[in-house]
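J.: no FASTA, just this:
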């Protein structure tokens, strides 16, 4: 049973916004179970896991160049960890059990201490058994503010998610590890959409207000196709990194799991009308968040925005001569693995499926002992993702940003997660300038759990 996803939002339920001034001054960040009204009013509250007592977890807002210190106190019954997604961070703070740290045991704690070099929209999430822990709510926003921020009337963080909820009990379906269909197909797709942990939220605005919308896709596997109605806007940053020139929003655009997009939008709708952030699907567009317009902030429309201040990123313009590394994305339903390796052992597709492994990267059906790429610091490399599967994949690199290489050979925007559609080849270029062992994996978290996990070493 699907919960009602209306094409035009009609709910008057108020959205609990993540305030601009939130600094998360508490040094301790508690991971624990709590309850929250995820489903519409009339349904029971849902048991969720959270950082800080609600989903999304405690909002962290700091200035560019600031130091972040958080003691994670794990009050859950299972081990966990925190990955600070998109931050070019010291390797020891990356939060990956078995690579950069041991998982934080139940009742234990771990001190994260790092500096944020880049302004932009980032997030944090559990990285131990992520397919379950993120789906239960262990995530939150990490916002690094520019010294010279754009002039906006509201700066709003909107974390998009979907939940697989039993409509009889309003509880999260507990079928994470044993659902072979999810693991071998598109991943865990939910039946309830939320924005900031709320169903059908409403945000009060005025005509001609300029809003900064920081969109974060925290979903386990859903690709949102985002559009706007009653708003006029521009994409100004992707995955935290400012675009060289704002891109006018003339049609919907994809936002894959883990990706972010910063929008500057002006409210076009007249007073007493509504504007909406929508997701476009085959059965039409449905509302993600509604902007209820009351009054007018100005009689005039502002000019188009200037670009956001750029972050200091490496020069990769000489990428044409850089070595090219090919990563083939393999397996999944309809293109089942015939065989692949786990460690030194070659297994048949049937044997792999019995072990819950349905995907492979270059013939490896889990994180291999040897790195996909081993390189010295400050070297430039190209990676070519070749998707031979029947499903899209959101490939994420830890500790680095990279630039897409467009079909004409020119350099596209900076990203940390690239969507590779079925049958598609995507090439990226990065400077390996952050020492350590770093994960490279699909951020459809069920795909990562069932084989699409690799790593690279910068030494």
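T.: It's in. Since the model is a prediction, treat every value here as computed from it, not as a measurement. Numbering: from 1, shown residues only.

J.: When you work out contacts or count neighbours from here on, use the C-alpha atoms and nothing else.
T.: Fine.

J.: What separation is there between the closest residue in space to residue 361 that isn't next to it in sequence and residue 71?
T.: Nearest non-adjacent residue to residue 361, counting by Cα to Cα, 6 or more residues apart in numbering: residue 329, 5.1 Å away. Remark: distance between residue 329 and residue 71 (Cα to Cα, to the nearest Å) = 37 Å.

J.: Just want to know which of these two has more residues nearby.
T.: residue 329 (27 against 15; other Cα atoms under 10 Å).

J.: this is the other structure I want to compare:
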């Protein structure tokens, strides 16, 4: 049974409240007011049916955005569910078909009294054993702080603010480990606009999963992981340092590198005589091993233009970006015609990033992709889940609005 909830076998229940909160971002001065999701640790198992009781204790309508959870039309904001009114509450059931690292985020309509909102990582564990000693969630968040300790909301002017980053709500976080232990580090980029690179010094970093789906394991180049806003990466790290060693966790946001945490090797005896052998792939979530692109539905989508509408409403976008029959493969050509990197997000399904000639794809699945100015990327997915689903586009500029369209699987 989870704290704050009750459950029958295989049917965990959890209570989540949207409420006012505060963070201490500076050693001196007042705390920063934020909006937060008050909940117990959100850890479950694949195959469970999660019962969520959501209460809105704020004074504006809000909704829960479940990043990475595919094929549940009832939780799709704007397309399948309205935002929850102030002082309201609702129940929703979420079948947890896939194991992985997810993010429960808060969506808010444009509001002059809005505060920056914190998300809650969600872990759905595999049913099969995974050879790790510790499993740590590391939520990276970005704040644009004013002199009076208030913070600018994404989508508003950040003039006269200073950039701060936190790891699990702290300016710096230490993770303890013994020599020869294997850590599973679940990195979540909680920034709403910024692509970040996270680097671990002096250790090999093996990428095991991206955006809630297992990948063919591969070593991160130079130990660095690149995460678009909202992206998640699961990495295995074998700690080989001597007792007392501090392995820095560095974050680079395109402007500068900063230390946001450390892995501290304890003085205890090593966990084992030698590091574990290279890890085997995580168990599949059942996504198709191959995509037959021959008879795919193909569509070109520019990431800007009059077809897009702000996140607050789909009223200006009555026609879907495309319609597809359930079970068919879809290939989208995504073009960024703006002068700033733009982030695309697909709801309802995960996609493969195709090679330039459509003759193969990268060995991982994604739900979010950052596209540089003037570039076109092609993605492909199997339209397995009937319903109306959002697609999102947002520039990597703090003041940029989030835009949405939708697509139909019939």
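T.: Nice, thanks for sending it over. Given the structure is predicted, the values throughout are model-derived calculations rather than measurements.

J.: Contacts only, for the equivalent of the residue nearest to residue 361 of the first structure over in the second structure.
T.: When the second structure is aligned by TM-score structural alignment, the residue opposite residue 329 of the first structure is residue 303. Residue 303 of the second structure makes contact with 334, 335, 336, 337, 342, 344, 393, according to Cα atoms under 8 Å, 6 or more residues apart in numbering.

J.: helix/strand/coil for the residue mapped onto residue 44 of the second structure from the first structure?
T.: Using TM-score structural alignment, the partner of residue 44 of the second structure in the first structure is residue 62. When classified by DSSP: H, G, I helix; E, B strand; the rest coil, residue 62 of the first structure comes out as strand.

J.: ok, residue 62 of the first structure touching residue 143?
T.: Yes - the pair residue 62 of the first structure / residue 143 is scored as a contact, 6.5 Å apart, by Cα atoms under 8 Å.

J.: Among the two, which residue is more densely surrounded?
T.: residue 143 (25 against 20).

J.: Where in the first structure does the host helix or strand of residue 260 of the second structure align, residue-wise?
T.: Assigned by DSSP states H and E, residue 260 of the second structure belongs to strand 257-265. Counting by TM-score structural alignment, strand 257-265 of the second structure pairs with residues 285-293 of the first structure.

J.: Likewise for stretch 336-343 of the second structure?
T.: Aligned by TM-score structural alignment, stretch 336-343 of the second structure falls on residues 387-394 of the first structure.

J.: So the residue nearest the centre of the first structure, which state does it fall into?
T.: Closest to where the C-alpha atoms of the first structure average out (Cα atoms, centre = their mean) is residue 258, at 1.5 Å. In three-state terms, and counting by three-state DSSP, residue 258 of the first structure is coil.

J.: wait, what's in contact with the counterpart of it in the second structure?
T.: By TM-score structural alignment, residue 258 of the first structure lines up with residue 230 in the second structure. Residue 230 of the second structure sits next to 67, 103, 188, 189, 190, 191, 192, 368 when contact means Cα under 8 Å, 6+ apart.

J.: Mind checking which of those residues are in strands?
T.: Here DSSP state E is the test, and the contacts of residue 230 of the second structure give 67, 103, 188, 189, 368 as lying in strands.

J.: Quickly name whichever of those residues is closest to residue 385 of the second structure.
T.: residue 67 (15.8 Å; Cα to Cα).

J.: got a list of what the closest one touches?
T.: Here residue 67 of the second structure is in contact with 102, 103, 104, 105, 230, 347 (Cα under 8 Å, 6+ apart).

J.: ok, residues contacting the strand or helix carrying residue 390 of the second structure?
T.: Using DSSP H and E, residue 390 of the second structure maps to strand 387-395. The contact list for strand 387-395 of the second structure, computed with Cα under 8 Å, 6+ apart, reads 73, 76, 79-80, 193, 303-304, 340-348, 400-410.

J.: Buried among those? Need that as a selection in PyMOL.
T.: With 16 or more other Cα atoms under 10 Å as the criterion, this PyMOL line picks the buried residues out of these:
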select buried, resi 73+76+79+193+303+304+341+342+343+344+345+346+347+348+401+402+403+404+405+406+407+408+409
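
J.: just checking, which of the contacts of strand 387-395 of the second structure belong to strands?
T.: 342, 343, 344, 345, 346, 403, 404, 405, 406, 407, 408, 409.
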